[in-house]
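Peer 1: Next come a sequence and a model predicted from it.
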Amino acid sequence: MSEQTIQNDLFSNSVTILDKYECLNLGATTIGDLIVGKRIVCDKVKTAVKNKGKKPDVLIVDSSKKVVAYIEFKKPDEFDTYKKIQAAIKQEIDVARELGVKIFVATDGSKFVWINALTGLPILDEQGNKIIATIKPKTEEREIAKLIGRLEIDLSDTNNQLQLIKYSDPTNLAKKIGGLLKNIKFTTPKDSLYTFVELFLFKYLSDINILGTTENFDYIWNLYGEDGRTEAEVLYRYIHEPRERISKLFPEAPDKTSVINGFVFHAEKDADGNYISNNADATTFHEVIKLFKEYENIEGKFIDINRDFKSKLFETFTKQEKTKENAGKYFTPLKIVKGMVDMVDIKEGDEICDPACGVGKFLLEAALKIDEPFTFKNGHVVKKINLYGYEKEMDEKGSTSGYDLTTILAKANTMIYFSSLFKDNNTLTNIKTISQELLNETYYSSKTILGTLERIDGKQYDVILANPPYYQSALISKTAKDTGFYTEKGLGVEGLFLEWIIKSLKPNGVANVVLPDGIFTNVGNKRLHDFIITNCYIEGILSLPINTFFNTPKKTYIMTLRKKRDVSKKQNYPVFAYYCTSIGETLDVYRFDSDDNDFQTAVNKYNLFRSCKDKNQIEEYLKPIFEDDLKLKLFSIDSFQPHSAWDIEKRWTDEEKVKMGVKKADVIMNLDEFSEYLTEIVDDINNYGEAIKCLNS
């Protein structure tokens, strides 16, 4: 087989690799022709006349036409000994160097030898083994793009080896900055979180080379070392240079939210051109930037971000609020979020909604159940699933921003969750497109009194995950009634949300929703109960412990509903019920992690239950798992009538609650025992009285 035939089998004429690279299968085309035709860019070759006539077999170029890999093909009989392989490498590696290429590959189509063109030595993987990866862009484009991208970063004239990927986890940095802002600026945890997120994005965009040399983190940091620069001037320059650039990269949506609205630091010029900043803003900003720099000096740059940090960032700041007075408005513990997401199936093509999305954790955790839910191809975001997060702009007590911080944080949170999407497509045009198509087309903020509830527009979803607000508002109830969308007379804002959710589900769609006890116990919800039974299958109800949510010292539940395809069909299988007493963290204001987590047990057993082919006939191997757990019950659907109470914990007997440890056993005494008990109490009181007299004397 000829060299050209082997090349054509692998590359055809030219093949794109994930819109990041293009393989040029060149044949008789010279380097000079490629430069004149602007198919490659390389200033060095202009002075290297001897190489302009060279005819490379295959070049891989990036989107800027820079050559990133030089591939030399040989026939198998010219590549079957060590000596022949070395000759093939020597023949063209100088040309690769002249092109400024780091990656040189010699191959016969089946065997691939990877060489660092800067050193002439084999390229090694993280463990020190020679890389022998095949280059088949027609079938293995993702793997090739990832490898080339890493080698471009790691290879140098002193390094031939792939570096181990180090995932940054700046949780402690976030805590330090949160404490600093609170102590000096007295900012709310939410404003502190927003400030950290903005500066984290500033640092991250700098580290992945999105921001230019006069806009990036190092530029701002180095200004502090220049004579005559005041802290106020550096802050002013950040606000009017890097921050302006970021605002253009992440344009506002129609609801006026971006990732760069609102800020707790301010600086300006006075009439004489002097830079001024009040309220210790400039000094505090300097201290925050210093903390980021100290982190970089120890841990390195923000290139790959630890997944746990992405998930826990919001909690890091919320837990700093001692009273948690407002936390529950936008805070669902991550363990609850993850558990609720685990209880539903997420499939490619699904439309997933959270009608009260807060900072987007339900949507983001759901997206993580899909392998690479978002990619970038042909200049656009390709979505395996579609996310829809709706939020009502709230007036936050103590907030200094004047913006809908919740939606801003949701967008910033999404960027952090899918940071690799931005990192791997790090041109200004691509970032702006991703911002529009992923961030702005996912989250929607409303300024109306009803917010999400303003309309039910016929849009239907496969999955709805939500922890909607629950409170009474006569104004909202009347305004909702006037829309004509709400006919089931559910009590409270939660009743309106539940009706919205059911009406917005596709047939066979699933909703997993946190609800307060009023939905289950209030006789005024009889009509809403009937609406649920008529339109949905009740798959499960989990009773959560009091104080699961920061500002909710009352009973809450998780209800799982599946919308019927045919409302004439009656549910013919039991409802899974679980009496949860712990959620994996303490239920006080500190929310320390705890090994006690029967909520996760409930999630695991619910998933076993829903996997049963016949839910009326549990498989033998599962029976001990179900029957030996006092906190688990399967209730007949007939026990859920419109007029009945649905608060499931009342269906456990006192004896069962004692065994479960949620109730103390009653102590019963006969008259003699009670008399003796009273005598002991009187004696104790007398003894305390004598002790007090002694102290007084």
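Peer 2: Happy to help now that I have it.
Peer 1: okay, CA-based contacts and neighbour counts for the rest of this
Peer 2: Will do.
Peer 1: Now I60. Nearest residue, chain neighbours left out?
Peer 2: Sequence neighbours aside, C23 is the residue nearest to I60 in space, at 4.4 Å (criterion: C-alpha to C-alpha, 6 or more residues apart in numbering).
Peer 1: Next, the one you found: secondary structure please.
Peer 2: Secondary structure, DSSP: H, G, I helix; E, B strand; the rest coil: C23 is strand.
Peer 1: Show the contacting residues for it.
Peer 2: Contact partners of C23, counting by C-alpha atoms under 8 Å, 6 or more residues apart in numbering, are F11, S14, V15, T16, I17, V58, L59, I60, V61.
Peer 1: Which of those fall in strands?
Peer 2: Among the contacts of C23, the residues falling in strands (DSSP state E) are S14, V15, T16, I17, V58, L59, I60, V61.
Peer 1: quick check, E325 in a strand?
Peer 2: No - using three-state DSSP, the secondary structure at E325 is coil, not a strand.
Peer 1: Can you tell me how far the closest residue to it other than its chain neighbours is from Y238?
Peer 2: Leaving aside its sequence neighbours, E325 sits nearest to N551 (C-alpha to C-alpha, 6+ apart; 6.0 Å). Distance, N551 to Y238, using C-alpha to C-alpha, to the nearest Å: 37 Å.
Peer 1: Below is an additional structure, to be compared with the one above:
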Amino acid sequence: MSEELLQRDLIKNPDKIGTWNFYNIGSTTVKTLKSANIIRNIDYGKDIDQKKIDALITKEKDIIAIIEYKSPRNFNTEYKKNKAINQEINVAKQLNTKLMIATDTKETLWINVLTGNTIKDENGKDFKYLFDYKDTKLFDVINNIIHSINSNNDRILPKKLIDPTDLSKQIWQDVWSVSGATPENCLYTFVELFIFKYLSDLNILKGDFNFYELLKKYSKNEENYVLQHYADIIRPKIKELFPAGIDKTTIINGTIFVSKEQKAIDGYGTVFRKVLEKFNNYGKLEYIDYDFKSKLFESFLKESISKKNWGQYFTPIKVVRAINEMAYSELREGIVICDPACGVGKFPLEFIKENIRKFFFIKDNKIECKIKIVGFDKGFDKDEQKTIILAKANMLIYFCDIIKENPEYTKEFANLFNETFTLKTNSILGTLSEPIENMYDLILTNPPYVTSGSSNLKEEILKDINLKNYFKINSLGVEGLFMEWIVRALKPSGKAFVILPDGIFNRKYDKNLRKFILDNCYIDAIISLPIKTFFTTPKKTYILAITKKNNLSDTQISPVFTYLCSEIGESRDINRFDIEQDDLKKAVKLFNLFKGNKEYFSEINLDNRCKIQDISRFIDNIETQWIIEKDWTETEKAELGIIEKNKPISIFDFSNTINMIVDNVKEHQQLIDMYSLTETCEMTEKYIGGETGLFFVEKGNSKYTKKYMNKNKGVFPVYSSKTTDEGIIDYINTYDYDCECLTWTTDGTYVGTVFIRNGKFSMTTHCGALFLKDEFKNKISIKYLYAILNNILPLHKVGEGSNKRLGKELIEKIKIKIPIDNNGNYDMIKQEEIAEKYLKIEEIKKNIISELNIINNISVDIGLK
């Protein structure tokens, strides 16, 4: 045995180039390398056994390349370089390697042993790349070379990436024609058979389990027999190679061709054969375009009649990549990345795809992970489980190069997939069922905002004291629950990039959620996405970027990056063609510049779509809205193309708009359901006026005629039976009252409408005022009285048509109910609760009317030319 091999422990612990072994030797003969089982123990030819090689790269005893080291003085002319090549090329041929490398450590020659010529780059020029076995990119460089060169080619070929989207459409038609299955289920069937062919092309499925061996069986067997063989033999083998995780999912699921009992379904053998033959005719699937999954979903979405739940996890790849680019500076060793509503896993997989080899590699017979990515999705319903299966299949494609080089580690890769993507099956809450805090460095997500059944989630939360204490904000909609989870789950200084619908930014009910975000996080950016960014909904959405505070007492002083996008680089119709205008790409570039110079960025910003806002803009508007479009004038928005002309929309878009409106109305229904659960309480009754009543009641003054008001113009309001403009009919230079009270309209179309007044005012005879007596102040809430009276006064209208009147004498005799506690005292807490409920119901009514009015402003293109 060679002393060199023993002294340097090269037999057991060679150096590594990727997954290959690297032996930098020089004093060891080929014979010794054979006896040490470093290379195959075969006859390589005459006189070769005593030959000494400077260095070699091996994979399982096969020689990938031999390396000839020369001193600079023996490598400084063309003659000397050619001599170095000729000296060793015959040895390389006899050792059955395709690649020879000659270097003086300053310059490297790459030789195709099969032709004796220097290797060319993709442009046909001599390949210039310095050989350094410690170079982390060297593995990919050599791997690409040996897959490109042959006896007829010296040129490095670009990897031909396969995009099987067209194939998937053909197969969808075949499967749908015999099964009538939904496009979603056709998709899952295609993906399973794609994985079968893919693993066969990677030579992971071998022998009787291989795709091509299955095809051969048609020559001697019936079609149903071949399908049953797939069900009995091949599917279990795939699950053996890639075992299921604790959620009982793996990279494949049941197909349309195979029943739950793992039996071939009668009558499907013919179409199964047809599908396999189309896969076979398509060619090998070794190098897959990462985008094909996203394109695949989009293709099936276009075919889908019912788009149930798809909007929850389909995020356009351009949006995914934009968000990942915004977050890319956070990528580092040791980071934990999460998508709590991962769908098919695109956010975390896209985020790491350029660095997979850097952060994941085989070491000591296991996969070493330098970062951690996790994704969760709900799987309480059986149909929901398919997205996690697709996420694991997706991850297999992203990790294909490492898997191809390490086919013996399929179980370890399966464990990685299972640890990365988890189906939450313990509760209808899914991810929300675990109250996680301070765990993740980075969250990238598009949480669901389909509101059907969201009230069920809140009811489930109320059953668990830990979840009830965790979800304290009581925000509206599923996205509100996810936003609260995201903020709590972030580590201090952790960052989140979240796609959210406009409701969180403009619903008055969600003011507590906005305050919660500001209290716990710094707002880094809000980017407005155009309507119809998402394929299945015209709902308005935004990208919210936040950083969690290290200390709740910290106050944000840095400004906020805001940007309005009109286009995202693809048409926002059913076709989704690439287009030139891509405002989102510009937004990302500017945001990354902004991060490095927040305080002074506005001074160099020349993009009219971008405004750098002081944080006070959001602090001051917690109660109302964070809609950033309001910070641009109508003229500015028109110039930027933000305001679109009222042009007809397609029937498809009209259908999606109706779905959006239905979802929004269901949000409001959820709130109403919550209010209906309010506990009852004891009540007492009091008259509105009179000696024992709550109020002093006064009528308006008849002197406030139109003529009088025209002569006495001023700044103090005069109220009448008018209900628009807060009931103000005019402004005069005097006033009758200066206090907080209630007024009501005594006649008119909206007789009995009540307002809260606070300050200086007067009123006409079409209006009356209610002044709460001192003995009831601080005992009875003016907001409560406002709410109750607005509910009951319209019921006491007298007369018909223009004779309806609710005068002082009538209103004083009306009784109202007031909550009392167990001791018979007025219950202020319950009063405030009821008043809040009334205000919310009124807000809901206005919002529903606003939603329905959208339809009045839509013109539908019915296809007439």
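Peer 2: Done, it's in. Everything quoted here is computed from the prediction, not taken from an experiment.
Peer 1: out of the ones in strands among the contacts of C23 of the first structure, what pair is the most spread apart?
Peer 2: Pairwise distances across these peak at 13.8 Å for I17 and V58 (criterion: C-alpha to C-alpha).
Peer 1: for the counterpart of G179 of the first structure in the second structure, what are its contacts?
Peer 2: Taking TM-score structural alignment, G179 of the first structure has Q173 as its aligned residue in the second structure. For Q173 of the second structure, the contact set (C-alpha under 8 Å, 6+ apart) is empty.
Peer 1: Just the element for Q173 of the second structure, please.
Peer 2: helix 165-179 (DSSP states H and E).
Peer 1: mean distance, that helix to its aligned residues in the first structure?
Peer 2: For helix 165-179 of the second structure, the mean distance to aligned residues of the first structure following superposition is 2.7 Å (mean C-alpha distance after the TM-score superposition for the first structure).
Peer 1: hey, where'd the helices end up in the stretch 151-300 of the first structure?
Peer 2: Along the stretch 151-300 of the first structure, the stretches classed as helices by DSSP state H, counting those that start in this stretch are 171-185, 189-207, 217-223, 231-240, 242-249, 281-299.
Peer 1: Can you spell out which helices and strands pack onto the second one?
Peer 2: Other helices and strands packing on helix 189-207 of the first structure, by 3 or more C-alpha pairs under 8 Å, 6 or more residues apart in numbering; DSSP states H and E, are helix 171-185, helix 217-223, helix 242-249, helix 307-318, helix 405-417.
Peer 1: Can you say which of those is nearest to S582 of the first structure?
Peer 2: Comparing those by C-alpha to C-alpha, helix 307-318 comes nearest, at 18.3 Å.
Peer 1: Check the mean deviation of the closest one from the second structure.
Peer 2: Relative to the second structure, helix 307-318 of the first structure is 3.3 Å off (mean C-alpha distance after the TM-score superposition for the first structure).
Peer 1: quick one, that helix and helix 189-207 angle?
Peer 2: Helix 307-318 of the first structure and helix 189-207 are oriented at 150 degrees to each other (axes from the mean of the first three to the mean of the last three C-alpha atoms, to 10 degrees).
Peer 1: Just the buried residues of helix 307-318 of the first structure, please?
Peer 2: By 16 or more other C-alpha atoms under 10 Å, the buried positions in helix 307-318 of the first structure come out as F309, K310, S311, L313, F314, E315, T316, F317, T318.
Peer 1: Any figure for the gap between the fourth one and F196 of the first structure?
Peer 2: The gap separating L313 of the first structure from F196 of the first structure is 10 Å, by C-alpha to C-alpha.
Peer 1: Which neighbours do these two have in common?
Peer 2: By the contact definition C-alpha under 8 Å, 6+ apart, L313 of the first structure and F196 are jointly contacted by A174.
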